[in-house]
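Participant: only geometry, no sequence info:
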């Protein structure tokens, strides 16, 4: 197992243990304080535990080399796991949103503000610390799974700070009897606002992961930059034309290039072809070290289209 996979497992394991602590605390306090949003925070952390453990299993599976059974690697596992993770989060958010709406229709919900404030204060900064740690690790590892974990903690951090702000507001209103009728509605209203915001990130994550499963051209400047470089190589080596196909699945960038050659071709030998391949590989590696590059040469266009 490579060092990258081993480090990835350590980071994901940290996320699992941290999520367990938040889940137990949130569910217990959410039940006793009768706060729907704290209960949601705990349930979200509990779901995160299962999903984080799934990420650890996926990373272990990907890290085991088995080229005979998986000649093209196992990168497809990453986006499949991400789709599953975000789908589960969407279901949790939808159920919580429906519960908050029902709560408002039934006259709101009384909450034990003192305990809720302590939990939200400690939880907010603890979540923020976990999120910043995972965000740093996701940038250094380039792992889609660690990035998904980071996004989960980002969402949990938003919930925790929204809870903190809401309960601070409720505490201020509680000191003035004129606003006491508003207090039971603060908890479900916060739940509705957070749920609406939460819908955005999972939907975007599922869309991006589906793009990888379907092997769509990745977004951003990368595809155009590679195509421009290939065009320059086409001119440099006096080719007729070239065709470039690019996809990103998990950590691997798949690049397939077909050159249609001329009779006056500057590429005379296989060694010349390999030299061109090396130039292309060196360039692509500036964007992604995990590239899968295929370069073909033909003088019949039908084999390239």
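Facilitator: Alright, I've got the coordinates. Everything numeric here is computed off the predicted structure, so don't read it as measured data.
Participant: contacts and neighbour counts: CA atoms only from here.
Facilitator: Fine.
Participant: May I ask which helix or strand encompasses residue 256?
Facilitator: strand 252-260 (DSSP states H and E).
Participant: Show me which parts of that strand are buried, residue by residue.
Facilitator: The neighbour-count criterion (16 or more other Cα atoms under 10 Å) identifies 252, 253, 254, 255, 257, 258, 259, 260 as the buried residues of strand 252-260.
Participant: With adjacent residues omitted, what lies nearest to residue 222?
Facilitator: residue 287 (7.7 Å; Cα to Cα, 6 or more residues apart in numbering).
Participant: How far away from the center of its chain is stretch 46-62?
Facilitator: 13 Å (Cα atoms, centre = their mean, to the nearest Å).
Participant: Just the helices from the stretch 151-300 of the chain, written as ranges.
Facilitator: In the stretch 151-300 of the chain, the helices defined using DSSP state H, counting those that start in this stretch lie at 183-198, 200-213, 222-236, 270-285.
Participant: so which of these comes closest to residue 101?
Facilitator: helix 183-198 (7.1 Å; Cα to Cα).
Participant: Now the closest one: buried residues?
Facilitator: Buried-residue list, helix 183-198, by 16+ other Cα under 10 Å: 183-192, 194-195, 198.
Participant: Out of the buried residues of strand 252-260, which is nearest to residue 58?
Facilitator: When these are compared against residue 58 (criterion: Cα to Cα), the nearest one is residue 252, at 15.6 Å.
Participant: Neighbours of the residue nearest to residue 222, how many?
Facilitator: 12 (other Cα atoms under 10 Å).
Participant: That one and residue 223: what is the separation?
Facilitator: Distance, residue 287 to residue 223, using Cα to Cα, to the nearest Å: 11 Å.
Participant: How about the contacts made by the residue lying closest to residue 144 once chain neighbours are set aside?
Facilitator: Once flanking residues are discounted, residue 144 sits nearest to residue 250: 6.3 Å by Cα to Cα, 6+ apart. Counting by Cα atoms under 8 Å, 6 or more residues apart in numbering, residue 250 touches 75, 76, 77, 78, 79, 143, 144, 212.
Participant: Tabulate the residues you listed (JSON lines), appending distance to residue 155 and secondary structure.
Facilitator: Listed next are those as JSON lines, based on distance: Cα to Cα, whole Å; DSSP: H, G, I helix; E, B strand; the rest coil:
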{"residue": "75", "distance to residue 155": "26", "secondary structure": "coil"}
{"residue": "76", "distance to residue 155": "25", "secondary structure": "coil"}
{"residue": "77", "distance to residue 155": "23", "secondary structure": "helix"}
{"residue": "78", "distance to residue 155": "20", "secondary structure": "helix"}
{"residue": "79", "distance to residue 155": "19", "secondary structure": "helix"}
{"residue": "143", "distance to residue 155": "19", "secondary structure": "coil"}
{"residue": "144", "distance to residue 155": "16", "secondary structure": "helix"}
{"residue": "212", "distance to residue 155": "23", "secondary structure": "helix"}
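Participant: adding another structure so you can compare the two:
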């Protein structure tokens, strides 16, 4: 038996102006577009490839956020009621959870790839003598971008205390990374401005490619954690904690009701939890009504917990072990 569950949040009890997952992502996309535009414009005006990279990196991040927003809307539409939900269920009977790790993985690979490409360009520029830079314009960009990034990271973090969304969490990490990267640029640009007119001015052309290379080295490994998590979910690697909890519930059920054993199959795909439980009953057991079997399913489902649209729970009873293997 498969049961989609019920939404954990009662709309009537939800705060009137509480942000939703799509709403947070929309605000983030708008802010990312502003930061990307600032980065590209100020980067070209100041002659800083590090700033241009920061803008392009933000542009790529915004594009992936748009895909994440599409996935969030699809999941919300699947869990909704009405004609739209019926059409989605008919075409995608297994839901859209599988899209979430795909988006997370693609985002991580894209951002890491951009960092590798920029690092190669930075090394080439450094070896060719660096490039001149307008430090005043670069500093203005860095200050504005750090402020925007910190505000957006705080906004997303507060909203995600209730939403608990992997997509929003990834977005918050992106803003924190952006703030850290731009803060490093700001420090470098201030130092570059400070050495103007001194004996160290010869170092000025090397500041931008050196900072860009360092930023790329820091950025590259950061998205790989999301890629690793996405691969685990795409490959249906069994989450140890969830499996342990399901095993405990199943074992108690076996001991309480006299089953011979059970088989549990567990996976986490995005925000979705897929759980299949097969209980092996002795041959010749007295017959039970369907209502009694359903009551036992309800008991097991309540013990497992997490009754929400993101839980896919299947519970079956059989005397033939082959059906459970």
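Facilitator: Looks like it arrived, so ask away. Because the structure is predicted, anything quoted here is derived from the model rather than measured.
Participant: Just give me the closest of the buried residues of helix 183-198 of structure 1 to residue 35 of structure 1.
Facilitator: Once Cα to Cα is applied, the member of the buried residues of helix 183-198 of structure 1 that ends up nearest residue 35 of structure 1 is residue 187, at 6.5 Å.
Participant: Report the separation between the aligned residue in structure 2 for that closest one and residue 47 of structure 2.
Facilitator: With TM-score structural alignment as the criterion, the equivalent of residue 187 of structure 1 in structure 2 is residue 208. Distance of residue 208 of structure 2 to residue 47 of structure 2, given as Cα to Cα: 9 Å.
Participant: Touching both of those two, which residues are there?
Facilitator: 131, 133.
Participant: out of everything not next to it in sequence, what's closest to the alignment partner in structure 2 of residue 93 of structure 1?
Facilitator: Using TM-score structural alignment, the partner of residue 93 of structure 1 in structure 2 is residue 115. Of all residues not flanking residue 115 of structure 2 in the chain, residue 216 sits nearest, at 4.9 Å (Cα to Cα, 6+ apart).
Participant: Now the alignment partner in structure 2 of residue 135 of structure 1: closest residue in space that isn't a chain neighbour?
Facilitator: Counting by TM-score structural alignment, residue 135 of structure 1 corresponds to residue 157 in structure 2. Spatially, and ignoring its direct neighbours in sequence, residue 157 of structure 2 is nearest to residue 172 (6.4 Å; Cα to Cα, 6+ apart).
Participant: and what of residue 77 of structure 1?
Facilitator: Nearest non-adjacent residue to residue 77 of structure 1 (Cα to Cα, 6+ apart): residue 58, at 6.8 Å.
Participant: Residue 312 of structure 2 too?
Facilitator: residue 274 (4.8 Å).
Participant: shouldn't that neighbour be in contact with residue 246?
Facilitator: No - counting by Cα atoms under 8 Å, residue 246 is not a contact partner of residue 274 of structure 2; they are 11.1 Å apart.
Participant: can you tell me which residues contact residue 246 of structure 1?
Facilitator: Counted by Cα under 8 Å, 6+ apart, residue 246 of structure 1 has contacts 216, 217, 218, 223, 253, 254, 255, 256.
Participant: try 6 Å this time
Facilitator: 217, 254, 255 (Cα atoms under 6 Å, 6 or more residues apart in numbering).
Participant: could you pull out the strands for structure 2?
Facilitator: 2-3, 261-269, 272-280, 311-318 (DSSP state E).
Participant: Give the aligned range of the second one in structure 1.
Facilitator: Translated: strand 261-269 of structure 2. The aligned range for strand 261-269 of structure 2 is 241-249, by TM-score structural alignment.
Participant: If we go by neighbour counts, what in the matching stretch is buried?
Facilitator: So stretch 241-249 of structure 1, judged by 16+ other Cα under 10 Å, has buried residues 241, 242, 243, 244, 245, 246, 247, 248, 249.
Participant: Residue 251 of structure 1 and residue 221 of structure 1: what is the separation?
Facilitator: 17 Å.
Participant: higher neighbour count, the two?
Facilitator: residue 251 (18 against 8).
Participant: ok, so of the contacts of residue 250 of structure 1, who is nearest residue 115 of structure 1?
Facilitator: The nearest member of the contacts of residue 250 of structure 1 to residue 115 of structure 1, counting by Cα to Cα, is residue 144 at 36.6 Å.
Participant: Check the alignment and tell me where the closest one lands in structure 2.
Facilitator: Per TM-score structural alignment, residue 144 of structure 1 is aligned with residue 166.
Participant: Can you give me the separation between that match and residue 308 of structure 2?
Facilitator: 16 Å.
Participant: Ok, residue 78 of structure 2 next?
Facilitator: Residue 78 of structure 2 sits 13 Å away from residue 308 of structure 2 when distances are taken as Cα to Cα.
Participant: And residue 221 of structure 2, by the same measure?
Facilitator: Taken as Cα to Cα, the span from residue 221 of structure 2 to residue 308 of structure 2 is 34 Å.
Participant: Those two: which has the busier surroundings?
Facilitator: More crowded of residue 221 of structure 2 and residue 308, by other Cα under 10 Å: residue 308, with 17 against 14.
Participant: Kindly present the buried residues of strand 252-260 of structure 1 as CSV, with separate columns for distance to residue 302 of structure 1.
Facilitator: Below are these laid out as CSV (distance: Cα to Cα, whole Å):
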residue, distance to residue 302 of structure 1
252, 28
253, 25
254, 22
255, 19
257, 14
258, 11
259, 11
260, 9
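Participant: What is the nearest of the residues you listed to residue 18 of structure 1?
Facilitator: After measuring these against residue 18 of structure 1 - Cα to Cα - the closest member comes out as residue 252, at 29.1 Å.
Participant: burial count for the aligned residue in structure 2 for residue 273 of structure 1?
Facilitator: Alignment note (TM-score structural alignment): residue 273 of structure 1 maps to residue 293 of structure 2. A count of nearby residues for residue 293 of structure 2, using other Cα under 10 Å, gives 14.
Participant: What of residue 34 of structure 1?
Facilitator: Neighbours of residue 34 of structure 1 (other Cα under 10 Å): 18.
Participant: Relative to residue 13 of structure 1, how far out is residue 30 of structure 1?
Facilitator: Distance from residue 30 of structure 1 to residue 13 of structure 1, by Cα to Cα: 25 Å.
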